[in-house]
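Q: Following is a predicted model, sequence given first.
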Amino acid sequence: MRAMSTLMSDLKSFRTDVLTDFGATAAQVEELLVYNQNVFDHNTLTDRVKFPLTSEPHIPAWEEYAVSAKVLGVFEVLKQRLVQFQFPIIEGISQTEAYQSATRRGVATDGMIATGLVLQEPEKLQLILHQSLAGTIPVLLTGNREDFVSLVQALTKRNEPQPVPNSMGACIVSGFNNWDRIRQYRQQWSAENPANCSQSSWLEEFGRLIPQKQLYQDKFILLSNSSYSNVSAKDIGLEKAQWQRLSLTIRLEHECTHYFTRRLFNSMQNNIFDELIADYRGIVAAIGTYRADWFLHFLGLESFPNYREGGRLQNYLGNPSLSDGAFKILQVLVKAAAENLQSFHVEYVSQLRDANIQPLMLIALTNLTLEELADKSADFRIQQILNNLLNIQSTDRIQVKAI
């Protein structure tokens, strides 16, 4: 499938020409060739793929949490199960012996000085098991912005009060070591090996468990109920209640698209092309079509060529960060790519409403680079990739079904 993304004998040369045409200097071209490199691993796509994908092994544990939450409440259940909920957000806490023992070795917090995570509205915390194209994924939805920030700090920043950008209203937590699942594994292992379940035997078994990350590492989404990308209803021209509903859909499907590319192509980057694909899916899921002006507003490019400081685009500058000149060229590329994508979607909107086509459209976009999507040939390129995918589907190598 990787061959479908080139459509030309020398993709690097083509991308260089596009960047040059958009005004990039030689140095900026080199920066952007690296930054915009397609890293989606299409070799991981098996011959037979059915959508939605089969849910991952951590889902049964979260289904159990959801059942318990109906009685005790989500916050109380997660305080019992996730060790990060048993510590407050305090500077330096990740360096304490108690925190490291709990999060690195699974030592119980009983007897430790741990006041626990504090939420402003814990009763409003929701646990949703959302059915996405990539399978079921747990979603934690907070009742206010402050609680969302607290969850991000607890679950992704080791309970440290590190800043969370105002434009960030969701994140996907991947590779989360769930010590509750490890405890459940040990209980089952002990029950199956009653004569050989000593501490030393468990340590040997634990060593065999460590490489099997699917047995203890989870993926889930943290979601806020605030306006998407910190863009107000007035800015987008909608009523507040309507925009809040749409924001939630866009945000959820955006994160599910990151999950989709992570599962299918082993890639989920803090990169603007990932964001373009994810916002495309979110906007279409919310309103049935794609609007480039919304996407550009989300990024801070609503007054292009002026950039609004604090817009989301500056969250995706790469590592090392793009130079100021390369960042300017990136803005031009993003605008052209978004407008080309809107043009394509509007032309083929009836076909793209087909639930069987939707995952193929996402796959098609992952076969491109930002330069290809920004070029005037983008429409042709997307068509060619989609046609190839549909041909594969018709020969029963890729199977899709409505969700």
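A: Thanks, I have the structure now.
Q: switch to C-alpha atoms for all contacts and neighbour counts from now on
A: Will do.
Q: what ranges do the strands span in the stretch 101-250 of the chain?
A: Assigned by DSSP state E, counting those that start in this stretch, the strands in the stretch 101-250 of the chain fall at 126-132, 135-141, 170-177, 217-223.
Q: can you redo those strands as CSV with distance to Pro194 and mean neighbour count?
A: Below are the strands of the stretch 101-250 of the chain laid out as CSV (distance: least, CA to CA, whole Å; neighbours: other CA atoms under 10 Å):
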stretch, distance to Pro194, mean neighbour count
strand 126-132, 35, 18
strand 135-141, 34, 21
strand 170-177, 26, 18
strand 217-223, 26, 22
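Q: Got another one to weigh against that:
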Amino acid sequence: MCCQEFLSSLGASEKEITELINYNIKFFRRNDLESDLSLPLPDEPFVKVWEGYVMEALEKGVFNTLCEKLVQLSFPVQEGISGEDNYRLATLRGLQVSGMTEAQGLELERPEDLELYLHPTPAGRIPVLVAGHRPDFVSLVQALSRRNEPERIPPSMGACMVKGLNNWDRIRAYREKWEKDNPGKCSGDHWQEEFRNIVPRRELYQDTFIILSKGEYSGVTAEEMGLSLEEWRSLSLLIRRGHEAAHYFTLRVFGSARNHAYDELIADCMGIVAAAGTYQSDWFLRFVGLENYPFYRQGGRLENYLGSPPLSAGAFKILQTIVHRASENMDKICRSFYVKGVKGAAPEGNADLLIYLASLSLIELAWNKP
């Protein structure tokens, strides 16, 4: 059976088949992998810097430390602030914020509840910032991934991977070392020339890290999961961390981490395995709003992954069936795969599973019987 025939068998019209085939385009390709890929990968350059931040935070506190390092935290979350000249000068050109009237600082309600550590993944270690208070999580996401704009953060969103943040603390450290190594040739003009040379080398100044909240995963309550609140929140944190670690792996290994139903299925699979020791299809279906399939619960996460341009209502209905079948097949694959089922473990042992899943597409996983 070909892809078109499979979609037609689910009731998709010709127009919906075209929509879904376009939605199903693979972004993960196994031929992107180096034949001698050795896991875990070496840490990216920013990790060493964040290792220092973690140590400083033990003495100064997490928020105080990061406020000294990340210029975005020098500004409040405020409508239109990303268009202000001073904000742009500070975040895009690295100008000092002292004297800037807009630099009133980010306000958190419970900064003492922040945690910062490095988490091991198959793609190398990655910094993790945990906010114990939901409003603080929202403020941090808005400041660090939404240019300090008060964009709405959905209640079901409890994690964010910040990719490619310009870290001016690293650039200043680079300049200090460069000046020491180039005495007599470190004037302002010399620095501007050197700065132009490092702009294309993003690994020297751009960081990737994860922000996590401690709330219930996907907005699903402990009562719905049949667990105590304490147990479910503990598992939720492990799922989120494993989920974002999977996104980091696909980003670093395949160069892609999309807001897409298949990316989310893979990432949720890895998060659930990290928390529960094995994949739980019923958990995933509840997370995305398909716990009573064929009925879809409005507000479920699946509606956040409609693509661009967004799927039509008819195509979205077919997508629900595709995702349901894919999750059932995922369950069979995970049981047949060698998975180190240790609760809370980093998913290094599951990297082969992740790579295998990335070789498929959502529709391939749905129509093929493992």
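A: Looks like it came in fine. Just so you know, these numbers come straight off a predicted model, no measurement behind them.
Q: nearest to Leu11 of the first structure, of the strands of the stretch 101-250 of the first structure?
A: In terms of CA to CA, the element of the strands of the stretch 101-250 of the first structure nearest to Leu11 of the first structure is strand 170-177, at 31.5 Å.
Q: which residues of the second structure does that closest one align to?
A: In the comparison with the second structure, strand 170-177 of the first structure aligns to the range 159-166 (TM-score structural alignment).
Q: go on, stretch 282-294 of the first structure?
A: Mapped onto the second structure using TM-score structural alignment, stretch 282-294 of the first structure covers residues 271-283.
Q: Same check on stretch 133-150 of the first structure?
A: So stretch 133-150 of the first structure sits over residues 122-139 in the second structure, by TM-score structural alignment.
Q: residues making contact with the matching stretch?
A: Contact partners of stretch 122-139 of the second structure, identified using CA atoms under 8 Å, 6 or more residues apart in numbering, comprise 39-44, 47, 50, 77, 106, 108-111, 113-120, 153, 158, 208-215, 248-249, 252-253, 347-348, 351.
Q: Among those residues, name the buried ones.
A: Buried by 16 or more other CA atoms under 10 Å: 40, 44, 47, 50, 77, 106, 108, 111, 114-120, 158, 208-215, 248-249, 253, 347-348, 351, out of the contacts of stretch 122-139 of the second structure.
Q: quick one on the thing from earlier: the match of stretch 282-294 of the first structure: end-to-end distance?
A: End-to-end span of stretch 271-283 of the second structure (CA to CA, to the nearest Å): 11 Å.
Q: wait, what's in contact with the nearest residue to Glu151 of the second structure once chain neighbours are set aside?
A: Once flanking residues are discounted, Glu151 of the second structure sits nearest to Gln142: 6.7 Å by CA to CA, 6 or more residues apart in numbering. Taking CA under 8 Å, 6+ apart, we find Gln142 of the second structure in contact with 77, 148-151, 153.
Q: Regarding the residue sitting nearest the centre point of the first structure, which helix or strand does it belong to?
A: Against the mean C-alpha coordinate of the first structure, by CA atoms, centre = their mean, the closest residue is His258 at 3.3 Å. His258 of the first structure belongs to helix 240-265 when assigned by DSSP states H and E.
Q: And that helix, what's buried?
A: In terms of neighbour count (16+ other CA under 10 Å), helix 240-265 of the first structure has its buried residues at 243-244, 246-265.
Q: Not counting residues beside it along the chain, what's closest to the residue mapped onto the residue nearest to the centre of the first structure from the second structure?
A: Aligned counterpart of His258 of the first structure in the second structure: His247 (TM-score structural alignment). Distance criterion CA to CA, 6+ apart; nearest residue to His247 of the second structure, sequence neighbours excluded, is Ala257 at 5.6 Å.
Q: Trp62 of the first structure now?
A: The shortest distance from Trp62 of the first structure to any non-neighbouring residue, by CA to CA, 6+ apart, is to Pro138 (6.9 Å).
Q: Next one: the one you found relative to Ile182 of the first structure, how far apart?
A: Separation of Pro138 of the first structure from Ile182 of the first structure (CA to CA) stands at 18 Å.
Q: Sweet, I'm off.
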